[in-house]
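Enquirer: prediction below, plus the sequence it came from.
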Amino acid sequence: MDGVVCGSFREAAERLGLIEADNTLDDCLTEAEQWAMPCSLRRLFATILVHCEPGDVCGLWDRHLEPMSDDYRRTRTSPNEVEQMVLLDIRGMLQSMGKDSIDFALPTIDDAFDPTEGEAREIIEESTVEFDESDTKLSSSLNLEQRAAYDEILLAVERGDGGVFFVDGPGGTWKTFLYRAMLAKVRGEGKIAIATATSGVAASIMPGGRTAHSRFKIPLSCDDGASCSFTKQSGTAKLLRMASLILWDEASMTKRQVVEAFDNSMRDIMGIRHRPFGGKTVVFGGDFRQVLPVVRRWSRGQIIDASLRSSHLWKRMRQLRLITNMRAHNDTWFADYLLRVGNGTEEADDQGNILLPDDICLPSPGEVDDLEKLIDHVFPSLDDNMSDSNYMTSRAILSTTNDNINKINIRMIEHFHRDEVIYHSFDSAEDDPYGYYALELVVRGFERNTIDAEIVIGQHAGRRVFLPRIPLCPSDNDMFPFKFKRKQFPISLSFAMTINKAQGQTIPIVGVYLPNPVFSHGQLYVALSRATAKRNIKILIQKEKPKEKSNKQNNNPKKRKRPTVSLLTSMKNIVYKEVLTG
């Protein structure tokens, strides 16, 4: 294998990447050291500690301390001080992942070297969030609806008597613009404003944004009466008590039990049980026209019951509605059409199908090459732009199911005429589940045990990261009769993505592939409203053709009928109107 005669079948399998070798993590760090900056190496080391189950932490530390400390050694002469600075940096990264250095067999940290003097890491992070100075001027550009929301929310912050608000607006009403203005105003006054979102993509586009589950330590599985996992003495609790404004975007996507768990914990740490969120000013944002919380195998009624509108907190929220400046695509008719689709008021036939604009639909004879036409529309001149990350991240094809997405991604990969790299996953049955963390990134380099990548969107755009294989477990305990664990690189191709995954994203150029109908509330509305202009949307609707009869006429090429090119412009639109008016 690789020019080496192996001494055993196991060694050969290890070299082929079919089973995990004992030194995989060591090799992962060694490979990254060829390109990585010391800070990136330290983050990779922390990631390995938290997610990759290293057996010899002390050995990894001793062998890789020097490359991880290269930047500190340039400015400090004391080896002990250099080691302490590396330890402090890694401790901060571990704490951001919910762990601490004392959880691992690392050298002891001398707090005399800690410049924070014991201040909670969470408070330091939020107090030092960098925001664009131009954001402080955004308030002068708000429209009347945005300005009314801005003034009312900031008045509650100024008074300090709290309030709960819900900013309701369809895609394109510049909700993020409003959030950035409020965050800049509060932070500019030296106060703490916490920015979170249900999805990682939505969180990444706000300065200092984090997912709500990460920031508030919300359990992945929440039942009625649940609470967050932080204690009253924790850094998270101290941060929340100091916060003047708490913002939670895309709240319509989350289950009500998750928001109620946060409410329970806020009332507890604030010591004010009779007021929502303990009397804090909390702003939720979202659009109930979009997809609702995903609940496997639940009925329509159960899904609606899981939505935020069904929470006892909903009636305590002040509604702030945005409609003006909806992303109109320079086409007021299409903006109104999107609203009718989202509200379920667009005229439909007795099967629930609505008509789509002809100019956004691709003609289809129902052939395999139809998908290639859609790809050409979304990814024109692909050969000339394969290495352009801006080109790649400004377009995507959306569809309903993972099977469709995999089909498109495989087809896209076939367009790349270069050597392919195949990574094997390592499967086992285990008892310890691990969380999955996601980044929007492009890959810069492939090695056997690490992937060199760069974050390309959001507040961390341009940051270089190195990924090891990470153990992942299904969150649904009913899928297998045992705990199944798969160790793999936490990435997937995203030339195409599911409609649900695209929620919260603005994608300049969008293709929509619908070989089968949408199947849940808001899917069609989300698919149509992701692009920045009507001219940048193309939809391919395919209907299954009836099977041809096997007879002599069909086998005769001269008598076989040519496929008729048809323009399919109708599609099912599923809207749960009760969740829009509840």
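Expert: Looks like it came in fine. Numbers count the residues shown, from 1 in each chain.
Enquirer: hey, let's count contacts and neighbours off CA atoms from now on
Expert: Fine.
Enquirer: excluding chain neighbours, what is closest to His64?
Expert: Sequence neighbours aside, Leu29 is the residue nearest to His64 in space, at 7.5 Å (criterion: CA to CA, 6 or more residues apart in numbering).
Enquirer: now for the helix or strand where Phe177 lies, which elements pack on it?
Expert: Of the helices and strands defined by DSSP states H and E, Phe177 is found in helix 175-188. Contact partners of helix 175-188 among helices and strands, from 3 or more CA pairs under 8 Å, 6 or more residues apart in numbering; DSSP states H and E: helix 144-159, strand 193-197.
Enquirer: out of the ones you listed, which comes closest to Ile509?
Expert: Closest approach to Ile509 among the helices and strands packed on helix 175-188 (CA to CA): strand 193-197, 23.8 Å.
Enquirer: following element in sequence after the closest one, please.
Expert: Following the chain from strand 193-197 toward its C-terminal end, the next helix or strand by DSSP H and E is helix 200-204.
Enquirer: element containing the nearest residue to Ala453 once chain neighbours are set aside, please.
Expert: Excluding the flanking residues, the one nearest Ala453 by CA to CA, 6+ apart is Val443, at 4.2 Å. Secondary-structure assignment from DSSP H and E places Val443 in strand 441-446.
Enquirer: next, the buried residues of that strand.
Expert: Buried residues in strand 441-446, defined by neighbour count with 16 or more other CA atoms under 10 Å: 441-443.
Enquirer: turn the residues you listed into JSON lines, including distance to Met182.
Expert: Converted to JSON lines, the buried residues of strand 441-446 look like this (distance: CA to CA, whole Å):
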{"residue": "Leu441", "distance to Met182": "28"}
{"residue": "Val442", "distance to Met182": "31"}
{"residue": "Val443", "distance to Met182": "34"}
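Enquirer: secondary structure class of Ile422, three-state.
Expert: With DSSP: H, G, I helix; E, B strand; the rest coil as the basis, Ile422 sits in coil.
Enquirer: put this next to the previous one:
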Amino acid sequence: MASRLSTDFLKDVLSSNLLFGGKVVFGGDFRQILPVVQKGTRQDIVNASLCSCYIWSECSVLRLTKNLRLTMGGPSSDVEETKLFAKWLLDIGEDNVGGSNDGVAMIDIPDDLLIKDSLDPISKLFDFVYPDILLNCENQHYFQDRAILAPTNEIVDEINDSLLKFFPADEVEYLSSDTICSSEYINGTVDAALYSPELLNGLRMSGLPNHKLMLKVGVPVMLLRYSTINYIFGYSCS
């Protein structure tokens, strides 16, 4: 949040009586990025947001009306379909779908977005996102336009394991190194109960690969490079 000292300072620098001298721009997705209030309730978080700040009444809200990312490239039919999907998502965020609600509402999902097979929904999802995957697995552009999003790491692992079974090659198991670093030793000893291999191998968190990695010949692998921190993992073939 801005302080009154900064607003007065900019007024003096810009020789203007407008808020911030009329030269400050706030940007961001306020639907997804909320302020962090330690042990705060929903009301506390709303009260700490920019829309509840004392300067909000003096701000002008500017809205982008044309999404250049969606309108550039690709057939016109795909662009129009993407526009409709983007508008549907935006209507959900602005409570324009499902009627008025107090945080809970029923939303009608379009039929073309639904997987109606309750017996084997994962296979139907693969058929929709990755049609003819075995014929296109060597096409580098095939996977660039396709992705499956999942809410948790457990579901990601489940989807990857199921998709791996589509490939006919033999599975190869790679295990990460679970040796304790020598810097963790105190006076030449270490408490094995605190750093047991079972504990290290069971860690599952965002940004870190699992202890066991299953691969097949022809299966694409995504490599991520972090700009601020370099993660180095060692795997040995079992």
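Expert: Arrived safely, thanks for sending. This one's a predicted model, so the numbers in the text were calculated from it and none came from an experiment.
Enquirer: excluding chain neighbours, give the residue nearest to Asn47 of the second structure in space.
Expert: Cys53 (7.8 Å).
Enquirer: what do you get for Gln319 of the first structure?
Expert: Using CA to CA, 6+ apart and skipping the chain neighbours, the partner closest in space to Gln319 of the first structure is Phe166 (5.1 Å).
Enquirer: circling back to that earlier point, which residues in the second structure does the helix holding Phe177 of the first structure align to?
Expert: Under the alignment (TM-score structural alignment), helix 175-188 of the first structure falls on nothing in the second structure.
Enquirer: one more: stretch 87-100 of the first structure?
Expert: Going by TM-score structural alignment, stretch 87-100 of the first structure sits over no part of the second structure.
Enquirer: from Ser162 of the second structure, how far off is Glu154 of the second structure?
Expert: As judged by CA to CA, to the nearest Å, Glu154 of the second structure and Ser162 of the second structure stand 12 Å apart.
Enquirer: likewise for Glu138 of the second structure?
Expert: 19 Å.
Enquirer: same check, this time on Asp12 of the second structure
Expert: Taking CA to CA as the measure, Asp12 of the second structure and Ser162 of the second structure are separated by 63 Å.
Enquirer: kindly report the same for Asp111 of the second structure.
Expert: 25 Å.
Enquirer: neighbour count: the two, which is higher?
Expert: Legend: neighbour count by other CA atoms under 10 Å for Asp111 of the second structure and Ser162, higher for Ser162 (13 against 8).
Enquirer: once you drop chain neighbours, what's closest to that one?
Expert: Nearest residue to Ser162 of the second structure, sequence neighbours excluded (CA to CA, 6+ apart): Ile122, at 7.8 Å.
Enquirer: the first structure: which residue goes with Phe128 of the second structure?
Expert: Phe128 of the second structure maps onto His377 in the first structure, by TM-score structural alignment.
Enquirer: elements contacting the longest helix seen in the second structure?
Expert: Scanning the second structure for the longest helix, with DSSP state H as the assignment, gives helix 76-93. In terms of contacts (3+ CA pairs under 8 Å, 6+ apart), helix 76-93 of the second structure is packed against helix 68-71.
Enquirer: quick one: distance of the helix it packs on to the chain centre.
Expert: Mean-position distance between helix 68-71 of the second structure and its chain equals 20 Å (CA atoms, centre = their mean, to the nearest Å).
Enquirer: contact partners of stretch 270-278 of the first structure?
Expert: 163-164, 241, 262-269, 279, 313, 316 (CA atoms under 8 Å, 6 or more residues apart in numbering).
Enquirer: show me which positions of it end up buried.
Expert: Of all the residues in stretch 270-278 of the first structure, those buried under the rule 16+ other CA under 10 Å are 270, 273, 275-278.
Enquirer: and for stretch 162-180 of the second structure?
Expert: Residues 163-164, 167, 174-176, 178 are the ones in stretch 162-180 of the second structure that count as buried (16+ other CA under 10 Å).
Enquirer: what's near enough to touch Phe379 of the first structure?
Expert: Contacts of Phe379 of the first structure (CA under 8 Å, 6+ apart): Arg395.
Enquirer: what distance do you get for it to Asp27 of the first structure?
Expert: With distances taken as CA to CA, Phe379 of the first structure is found 37 Å from Asp27 of the first structure.
Enquirer: please enumerate the helices of the stretch 1-150 of the first structure.
Expert: For the stretch 1-150 of the first structure, the helices defined by DSSP state H, counting those that start in this stretch occupy 9-15, 24-32, 38-51, 57-68, 70-73, 79-96, 121-127, 144-159.
Enquirer: for the second structure, same thing?
Expert: Using DSSP H, helices in the second structure cover 4-14, 42-47, 68-71, 76-93, 121-129, 133-136, 153-164, 197-201.
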